[in-house]
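Enquirer: for reference, the sequence and a predicted model appear below.
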Amino acid sequence: MGWMEDETGLERGPANHVALTPLSHLNRAAAIWPEREAMVYGDRSWTYAEYRERVTRQAAMLAGLGVRPGDVVATVLPNVPAQVEASFGVPACGAILNTINTRLDVDTVAYILGHGGAKVVLADTQFLDLVEDACATLEAAPTLIEVPDDAAGHPASGRHPVYEDLLAKADPNMPWIMPEDEWESLALNYTSGTTGRPKGVVYHHRGAYLMTMGTVISWRMVLHPRVLVVVPLFHCNGWCHTWMMPVLGGTVVCLRDVTAAAIYTEIAERDVTHFGGAPIVLNALVNAPAADRRDFDHTVQVYTAGAPPPAATLARMAEAGFEVTHVYGLTETYGHVVENVWQPERWSSAPEAEKAALRARQGVAYPMMEGVDVFAEDGTPVPADAKTQGEIAMRGNAVMKGYYRNPEATAEAFAGGWFRSGDIAVKHPDGYIQIADRAKDIIISGGENVSSVEVEGALMHHDAVSLCAVVARPDKKWGEVPAAFVELKDGAEATEDELIAFVRARLAGFKTPKSVTFGTLPKTSTGKIQKFVLRDRVRAEAGAA
């Protein structure tokens, strides 16, 4: 199909077929904009020529430490230059980048380092204890490189080789190892998991490359944007924004600590034009006190993912100079792959309440996706009636290769030739999808996925706990937080504070229940806990508060 009758001599070759990779973007940008500002952090900035040299030195440094093509290099870093540089430096030596969530607990970090098989880990001094404790549990621990940040109050500990020292000694002219096949692995990102252990999501070069191109179109970007990296670069590699910036000769503005004051300052002083963030970031901006705000004279384009912001928040964001676009995606899809494309011809004259409802929808597929749909349990698309619920499924170039070392989970996720998201939605008559409910047991707290099963498992280790269930409780600051319901053993006693402290000692802070309710749990006739009853209860209580 699609072949001409005679294609003699029409073969693929190096002149007409090159593997797609985001590495090409930085090579091009350094060639045509060598003196243009590529990256900013605090009072320091780097041109594209300097940026590319630092990336090359990082690749040479890693190769000198024994990293070979196909090896995994991990990072436990906030959004600082070393993390941005790793986006290109790690794959430039042929390795796979594994950015690890800095908010995780020791056991989970150890699992990720072990499961991914990291050969080297770059660790910020602030998180050095976490990484050291995780490495201490491993039989084959990675080489640890410390990344201090004196300006932020995190000087080098003196216990490990220092990133900048090694960078200074590395070869600035080492040839990059470019992929021969665009299906080669580029990054390994671990989900927060719907069961106890996270799954390793593998990205390929092709997907990341096309993600950068699709985002430029969908975000209506032009040359030389200035993007503030608010989204942690350990979340879907920052939605691929650092790989995208060289396409446009843009500037990455690093942000270590996300606060309203810091965001306003960077916008005002660094002329930030774009950033992405969870709804909690929007709430912080519109509720910031006057002392934290700064005036700026341009509109800032904002991507937000997760629960749609309330209409009041969107209105206040617009008044403050921000234009917000709602997007949707998952770790498995490189970040955002569904966008709420605004239809001014049809929607601009709608009443404000209707506009808010329109903006709450997740939307339609990005340009690099082949399709986004909602499927019933029998595998057929649900009718576009805005009522019938089904599971969101996607297919296209920005879908992961699969789950690392987990073929069973990969096969399940790709059943029927689509990636099954686990999120429940409806489809409107115009084809726009809208999430009706998150996958049953996932709690999304401040942009982080929390597994209710994992939290329940921690609670069940307490001697006084007989049964428990954890559900999402609406929260004005975090969107959702874990709420625990507990049945105690006969004659046993425990307090709310005691159980919360018990879980906090075992899991990351954001996974810790924020409330514990004691009593008999609602169950079916077969003894299954009816979580929907508990969810309805906490929502009703939140609405009455």
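Expert: Yes, it's here. Numbering: from 1, shown residues only.

Enquirer: when you work out contacts or count neighbours from here on, use the C-alpha atoms and nothing else.
Expert: Will do.

Enquirer: residues touching the spatially most central residue of the chain, list them.
Expert: With distances taken as Cα atoms, centre = their mean, the chain has His235 as the residue nearest its mean C-alpha position (2.3 Å). When contacts are counted by Cα atoms under 8 Å, 6 or more residues apart in numbering, His235 touches 101, 189, 331, 335.

Enquirer: quick check: the last one touching Ala305?
Expert: Pointing back at Gly335 there. No. Using Cα atoms under 8 Å, Gly335 makes no contact with Ala305, being 9.1 Å away.

Enquirer: common neighbours of those two, please.
Expert: Contacts common to Gly335 and Ala305, judged by Cα under 8 Å, 6+ apart, are 328-329.

Enquirer: before we move on, the earlier item: nearest to Val67 among the contacts of His235?
Expert: Checking these against Val67 by Cα to Cα gives Asn189 as the nearest, at 18.7 Å.

Enquirer: which strands and helices sit next to the helix or strand that contains that closest one?
Expert: Assigned by DSSP states H and E, Asn189 belongs to strand 185-190. The contact analysis (3 or more Cα pairs under 8 Å, 6 or more residues apart in numbering; DSSP states H and E) places strand 185-190 against strand 96-99, strand 200-204.

Enquirer: what packs against the longest one?
Expert: If I follow you right, that is strand 200-204. Packed against strand 200-204 by the contact rule (3+ Cα pairs under 8 Å, 6+ apart) you find strand 185-190, strand 402-403.

Enquirer: can you list contacts of the longest one?
Expert: The one in question is strand 185-190. Outside of strand 185-190, the residues within contact range by Cα under 8 Å, 6+ apart are 70, 91, 95-100, 112, 116, 198-205, 234-237, 331.

Enquirer: what subset of the residues you listed is buried?
Expert: 91, 95-100, 112, 116, 198-205, 234-237, 331 (16 or more other Cα atoms under 10 Å).

Enquirer: still on that earlier bit, the contacts of His235 in strands, which ones?
Expert: 189, 335 (DSSP state E).

Enquirer: return the distance of Thr388 relative to Val538.
Expert: Using Cα to Cα, to the nearest Å, Thr388 is found at 25 Å from Val538.

Enquirer: quick one: contacts for Glu454?
Expert: Counting by Cα under 8 Å, 6+ apart, Glu454 touches 195-196.

Enquirer: what helix or strand is it located in?
Expert: Element membership for Glu454 (DSSP H and E) is helix 452-459.

Enquirer: what about the residue nearest to Asp430 when sequence neighbours are not counted, how many residues nearby?
Expert: Computed as Cα to Cα, 6 or more residues apart in numbering, the closest residue to Asp430 that is not its neighbour in sequence is Ala384, at 7.6 Å. Other residues near Ala384 number 18, with proximity taken as other Cα atoms under 10 Å.

Enquirer: okay, one more to line up with it:
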Amino acid sequence: MSTHSNPYQFGLDKNSANFSAMSPLSFIERSAFVFPNHTAVVHQQTQRTWSETYRRCRQLASALAQHGISKGDTVAVMAPNLPELFEAHFGVPMCGAVLNALNVRLDAEAIAFILQHGEAKVIMVDREFSEVIEQALKMIPHKPLVIDIDDPYYEGGHLIGATDYEAFIATGDADYAWQMPEDEWDAITLNYTSGTTGNPKGVVYHHRGAYLNAMSNIVSWDMGHHPVYLWTLPMFHCNGWCFPWSLAASSGVSVCLRHVRADDIYAAIKNEKVNHFCSAPIVLNMLNNAPDEMKAGIDHKVKVMTAGAAPPAAVIQGMEAMGFSVTHVYGLTETYGPSVVCEWHQEWNDRSDEEIARLKSRQGVRAPMLDGLMVADPTTLEPVPQDGLTMGEIFMRGNLVMKGYLKNPTTTEESFAGGWFHSGDLAVWHPDGYIEIKDRSKDIIISGGENISSIEVEDVLYRNSSVMEAAVVARDDEKWGEVPCAFVTLKDGAEVSEQEIIDFCRDNMAKFKTPKKVIFGPLPKTSTGKIQKFVLRDQANKE
């Protein structure tokens, strides 16, 4: 055995000249330096350059520091996709604090829990949410500093804070000498999962993961220089899938959008020449079903990134038919948003439209900065065969996995058991290495001992020309244990009976997978546009 010393271990230490912690904060400094006069933010008639935005972020950091906010303190924001929330993604961590962007659709009780659990010292509140925040603050003993976001383009709500955002940052120093984190493992943001069962869990992100996923977005979506990005995806959701930082790295334009409506989206695409936006499949479905005159007049290429639920192939096909290029990604709050991408192969372009849509509806392979991805047995962690049939749980590992759950070491340990992050999503692994989700482990329907994927049944329902939205859940059944029950929202003016829907499914899939009952009406959704299947399960078993 060789005993010679390793020459690469001597005199080659890390120092300030050759090493710095990775942080997405470095991106905004560069964009402000290289492209100071390039537009960074558009909010209706308000436009700001990268130098102006950087200055405001430094003022925010300085004002927070003057108020005693420092490393390890939490700053919460309750706002729609506005410039102030974009600036908070930089200004808050610039003073060492941790940003907690709140889900704007939560009720007062959930917000009170989050503010108390995350120990927020400051909360910034847009007028639209003043009432719910007032109620939440009454429920907690320690009152944070409340700063109003007084959006000039919004009417309604009222001011509840000690000061407003503009007055607050005016007290800050535009030349504030902010510091990069000492350690890239330091927390940068706190994001609470939607908490469909019990209290929401606080997912902690570090600077390194935020930096790497911001870059992963750019590479996997081929964003190039100066993308014009429309904020249809909530910035509170996994920090907008890390896109505030991606836009700083690519010196892009953030086009803000308060409410996600088809007319506003199409108007922004045309007026601002938007060429990138992200959304849940439910939003794509809304855009597909908008009137033709609203869709007319888009003469440039628009890239769409979708995730949040497996998109039905028919929805992807509809978007592509309009000339929009769809990239399907997958991830969780715990993986900084998208960490898996349906990477496209040029040789697939000559397939039929239907085949292309089906390929695009798969979740895909690991994103550029994710280290490990597998479909495996949830107990043994033994990878399943890549046969496109055997179901297992999706596991990830690497830099795009959270630090863990705040103040919850037991759940953190369980989710990392065996050295992998357990997603809770069930999928198959195809021979080409691409994964395809078949269900959440709690959504799979076991009928007469056979596993039925609710997603597969929904895919067929979406192919029916009368169906606007569909969701399938398990309904208790004396004979089979469980049977599929479909909830359907019809398109305006469409008329179709329960039996016609059942017959359509029977003609397009295995008989045992066909829904035994169809219930018509609007579908309940979470704050991020996902259909609330736990509500539907209750309803299915009461019918």
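Expert: Alright, I've got the coordinates. Since the model is a prediction, treat every value here as computed from it, not as a measurement.

Enquirer: kindly provide the TM-score of these chains.
Expert: Once superposed, the chains reach a TM-score of 0.81 (TM-score structural alignment, normalised by the length of the second structure), with 472 aligned residues with a Cα RMSD of 3.0 Å.

Enquirer: that older thread, residues in the second structure aligned with the strand holding Asn189 of the first structure?
Expert: Residues 187-192 of the second structure are matched to strand 185-190 of the first structure when aligned by TM-score structural alignment.

Enquirer: now the matching stretch on the first structure. Mean distance?
Expert: Following the fit onto the first structure, the mean deviation recorded for stretch 187-192 of the second structure is 0.4 Å by mean Cα distance after the TM-score superposition for the first structure.

Enquirer: list the contacts for the counterpart of Ile280 of the first structure in the second structure?
Expert: Aligned counterpart of Ile280 of the first structure in the second structure: Ile282 (TM-score structural alignment). Shown in contact with Ile282 of the second structure (Cα under 8 Å, 6+ apart): 469, 529-530.

Enquirer: now do the longest helix seen in the first structure: which elements does it pack against?
Expert: What stands out as the longest helix in the first structure, according to DSSP state H, is helix 48-64. For helix 48-64 of the first structure, the elements it packs on are helix 23-32, strand 37-41, helix 81-92, helix 163-169, judged by 3+ Cα pairs under 8 Å, 6+ apart.

Enquirer: adding distance to Ser157 of the first structure, write these out as JSON lines.
Expert: Shown next, in JSON lines, are these (distance: least, Cα to Cα, whole Å):
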{"stretch": "helix 23-32", "distance to Ser157 of the first structure": "33"}
{"stretch": "strand 37-41", "distance to Ser157 of the first structure": "22"}
{"stretch": "helix 81-92", "distance to Ser157 of the first structure": "17"}
{"stretch": "helix 163-169", "distance to Ser157 of the first structure": "12"}
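
Enquirer: ranking those by burial, who's on top?
Expert: helix 81-92 (a mean of 25; mean count of other Cα atoms under 10 Å).

Enquirer: superposed on the second structure, where does it end up, distance-wise?
Expert: With mean Cα distance after the TM-score superposition for the first structure, helix 81-92 of the first structure departs from the second structure by a mean of 0.5 Å once superposed.

Enquirer: name the helices or strands packed onto that helix?
Expert: Checked by 3+ Cα pairs under 8 Å, 6+ apart, helix 81-92 of the first structure has helix 23-32, helix 48-64, strand 96-99, helix 241-244 packed alongside it.

Enquirer: residues in the second structure matched by the second one, start to end?
Expert: Under TM-score structural alignment, the counterpart of helix 48-64 of the first structure in the second structure spans residues 50-66.

Enquirer: again with the third one
Expert: Alignment note (TM-score structural alignment): strand 96-99 of the first structure is matched to residues 98-101 of the second structure.

Enquirer: what number of residues are in the vicinity of Asp497 of the first structure?
Expert: When neighbours are counted by other Cα under 10 Å, Asp497 of the first structure registers 11.

Enquirer: can you pull the contacts of it?
Expert: With Cα under 8 Å, 6+ apart, Asp497 of the first structure has no contacts at all.

Enquirer: could you rerun that using 10 Å?
Expert: For Asp497 of the first structure, the contact set (Cα atoms under 10 Å, 6 or more residues apart in numbering) comprises 514-516.

Enquirer: and if you look at Gly388 of the second structure?
Expert: Gly388 of the second structure makes contacts with 427-436, as judged by Cα under 10 Å, 6+ apart.

Enquirer: what's it aligned with over in the first structure?
Expert: Per TM-score structural alignment, Gly388 of the second structure is aligned with Ala386.

Enquirer: so Val274 of the second structure sits against Val228, correct?
Expert: Yes. Using Cα atoms under 10 Å, Val274 of the second structure makes contact with Val228 at a distance of 4.9 Å.

Enquirer: list residues touching both of these two?
Expert: With Cα under 10 Å, 6+ apart, Val274 of the second structure and Val228 have common neighbours 253-255, 302.

Enquirer: now for the contacts of Gly388 of the second structure, which pair is the farthest apart?
Expert: So, the contacts of Gly388 of the second structure by Cα to Cα: farthest apart are Ala427 and Asp432, at 14.3 Å.

Enquirer: who has more neighbours, these two?
Expert: Each of Ala427 of the second structure and Asp432 has its neighbours counted (other Cα under 10 Å); Ala427 has more, 27 against 11.

Enquirer: surely Glu128 of the second structure is in contact with Arg105?
Expert: No. If you go by Cα under 10 Å, Glu128 of the second structure and Arg105 don't touch, sitting 11.1 Å apart.

Enquirer: which one of these two is surrounded by more residues?
Expert: Between Glu128 of the second structure and Arg105, counted using other Cα under 10 Å, the more crowded position is Glu128 (21 against 15).

Enquirer: what lines up with the more buried one in the first structure?
Expert: Per TM-score structural alignment, Glu128 of the second structure is aligned with Gln126.

Enquirer: tell me who's in contact with the nearest residue to its match once chain neighbours are set aside.
Expert: Closest residue to Gln126 of the first structure apart from its sequence neighbours, by Cα to Cα, 6+ apart: His154 at 6.0 Å. Counting by Cα under 10 Å, 6+ apart, His154 of the first structure touches 124-127, 147-148.
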